[in-house]
Each structure stands twice: as structure tokens, then as C-alpha cells.
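[1] only geometry, no sequence info:
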């Protein structure tokens, strides 16, 4: 990633006196998003750098998109629907259904078939709108 972007890869929070080595994002994509991360994010639990960055970003004017990847049994958990509503209310573009990812049956996931092109096209469209 560092070679592709020219920026360091961060996996830990920076200390308050350290400057940020990353430029302001044009948009952020959270994908593939697990049901666990979705529910933590929707509940405001930012206990990882990844969730912390998008939690801040969506409240700093950065367009944030999320595309899930979990099965229908996980998606049937009532917290999932609440988290989606909460994130959408905060401006997150949640990419599900025909325009995103449709949950698969349990034990039938195909990670290699994750629709990255659809996710990246949604980001490009969002960036083009702003």
C-alpha cells in the first residue's frame, strides 16, 4: 500500500503531538464490512484505528461509504438493521442490495467474488459529485 500510495500505512493511532502523515481523504470506503464492525461503528464504538478514522471522517465532511460482507444469518441480527439506519442518518452511504452487496446464505460466501468494482465505482461517483 505504501508503494501504491506514497504514504505510510498506519495501524495505530498517532500521538497528539505527531503530525498526520496522511492527506485529507476525498472519500473513505469501508469494505468488506463485517456485521461485528458494522454494529460497533453504528453504536459509536471506535476501538480500532479503522473505525476511528471513518467515525471522525464522516463528521469532518469526508464522504464515507460502506459495503458489507456477511451472511443472511448475521444480517438477521436486529442490531444490524439499527446500525444501518444509524449510519445512514449520519450520512454514510451504505451499499447493499442491487447497488452494493447482497448477503449470501450461511456457508455460501465467496470472498473472491466480492464486488470491488461496484464499491470503487460508487466511490468514484461520490467523489465526482462533490
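    Great, that's in hand. Everything numeric here is computed off the predicted structure, so don't read it as measured data. Numbering: from 1, shown residues only.
[2] all contacts plus neighbour counts: C-alpha atoms, from now on.
    Fine.
[3] quick one: the helices in the protein?
    2-5, 35-42, 49-57, 72-75, 78-89, 116-129 (DSSP state H).
[4] quick one, which of those helices is packed in tightest?
    Most buried of the helices of the chain by mean neighbour count (mean count of other Cα atoms under 10 Å) is helix 35-42; its value is a mean of 20.
[5] For the residue positioned nearest the centre of the chain, give its distance to residue 123.
    Geometric centre of the chain, nearest residue: residue 30, 1.8 Å, by Cα atoms, centre = their mean. Noted for residue 30: a distance of 11 Å to residue 123, by Cα to Cα, to the nearest Å.
[6] let's bring in a second model and compare:
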């Protein structure tokens, strides 16, 4: 059996605290999971990073490797960026690659790696004109964006934890995307 590798990228939004369960669910579905985080998400999960690395069997990454260092992850069969904050969505769409996860996600588009994004924003950020433009850019590049009906629906500003984050829908979308040849 061929192993499928999933790059699971997470921004600093409250659903990131469910990432261990999401990794386990993806593994049950047959994915070898490599976890990448934004620097703030890595800070939020600092006490769990060793356990998450043990769970995935790969180092958790939030920084680029140094020139000349070997890549410690296998090549991606699919990429899931969830939760993807306002900053991460816009960085990815604009090709701003100063952060590891945004840079690898941007490069994945050029490699035709199947990708799914699940934004996690509030209604005030969702109303910003750049956000919808960025979603359109990602969709146009072939990214499956789960936002609105059937995906993530934003709540009001100040709401710390969204009432429902569509992790299962995200994994279903990755399963579908990851079975389509690039």
C-alpha cells in the first residue's frame, strides 16, 4: 500500500487546540501527517510540540530549514491549511512567503499538490475587501476553500471559539483531493 502524506498546516485560531484529534482522524483515514504551524500557533502549542511530533512521527515545523539541511518530511500528497486565519489566507494568496507554512503552501500550488483551506475568521475580518479577493485567488489556483455553507461560517468579533469548526468536512475534502492525480 502506498502511503499518502498530508501536510496539515495550522494558524493561531482556537480550533488549533483540536489538532491532535485531527491528526489521529487523518491517520485513521490512511494519511501520514506532517504538522506545520505559524509561529504564533507554535507558541500556543509549545507544551504539546513533542507529543505532536511523537504522534505524527515527524518534527513539527514552523520555521524554514537552513540551506544545506536535509528535508525532514516526505513529499506531500495533499495539503490542508486549517484553521487558516485572515493573515494566513491573505499571505498565501499574495504569495508572501516569510512564514514557513505560507511559503510551503504557496509552493504547493506550483507543484500541483492538491490543497484545501478552511478559513477561520470573524465577520469583521471577513468583511474586509482583501479577504474575498484572497479566497477568489486561492479558488482560482485550484484550492478547495471550505468557507460559507458546507464550510466555516464566521461568527461575531470577540467570540473566542467558533461554535463549530468543520474538521470532518476538511478531512473529507482532503481525501477527495488527495485521490485525484496532480
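    Sure thing, it's come through. All of these numbers come straight from a predicted model, not from anything done at the bench.
[7] Superposing both, give me the TM-score.
    Here the superposed chains carry a TM-score of 0.90, computed using TM-score structural alignment, normalised by the length of structure 1; 130 aligned residues with a Cα RMSD of 1.6 Å.
[8] out of the helices of structure 1, nearest to residue 22 of structure 1?
    Closest approach to residue 22 of structure 1 among the helices of structure 1 (Cα to Cα): helix 2-5, 10.0 Å.
[9] and the closest one, how far from structure 2 on average?
    Taking mean Cα distance after the TM-score superposition for structure 1, the mean distance separating helix 2-5 of structure 1 from the aligned residues in structure 2 is 1.6 Å.
[10] re earlier: what's the overlap in contacts for residue 30 and residue 123 of structure 1?
    residue 65 (Cα atoms under 8 Å, 6 or more residues apart in numbering).
[11] Now check structure 2 for the residue matching the residue nearest to the centre of structure 1.
    Aligning on TM-score structural alignment places residue 30 of structure 1 opposite residue 81 in structure 2.
[12] Also residue 129 of structure 1?
    Match for residue 129 of structure 1 (TM-score structural alignment): residue 180.
[13] Residue 88 of structure 1 too?
    Match for residue 88 of structure 1 (TM-score structural alignment): residue 139.
[14] Would you agree its match is in contact with residue 145?
    Yes - counting by Cα atoms under 8 Å, residue 139 of structure 2 touches residue 145, with 6.4 Å between them.
[15] ok, which stretches of structure 2 are strands?
    Per DSSP state E, structure 2 carries strands over the ranges 4-10, 31-37, 78-84, 115-119, 144-145.
[16] can you redo those as JSON lines with distance to residue 69 of structure 2?
    Formatted as JSON lines, these follow (distance: least, Cα to Cα, whole Å):
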{"stretch": "strand 4-10", "distance to residue 69 of structure 2": "19"}
{"stretch": "strand 31-37", "distance to residue 69 of structure 2": "17"}
{"stretch": "strand 78-84", "distance to residue 69 of structure 2": "22"}
{"stretch": "strand 115-119", "distance to residue 69 of structure 2": "26"}
{"stretch": "strand 144-145", "distance to residue 69 of structure 2": "32"}
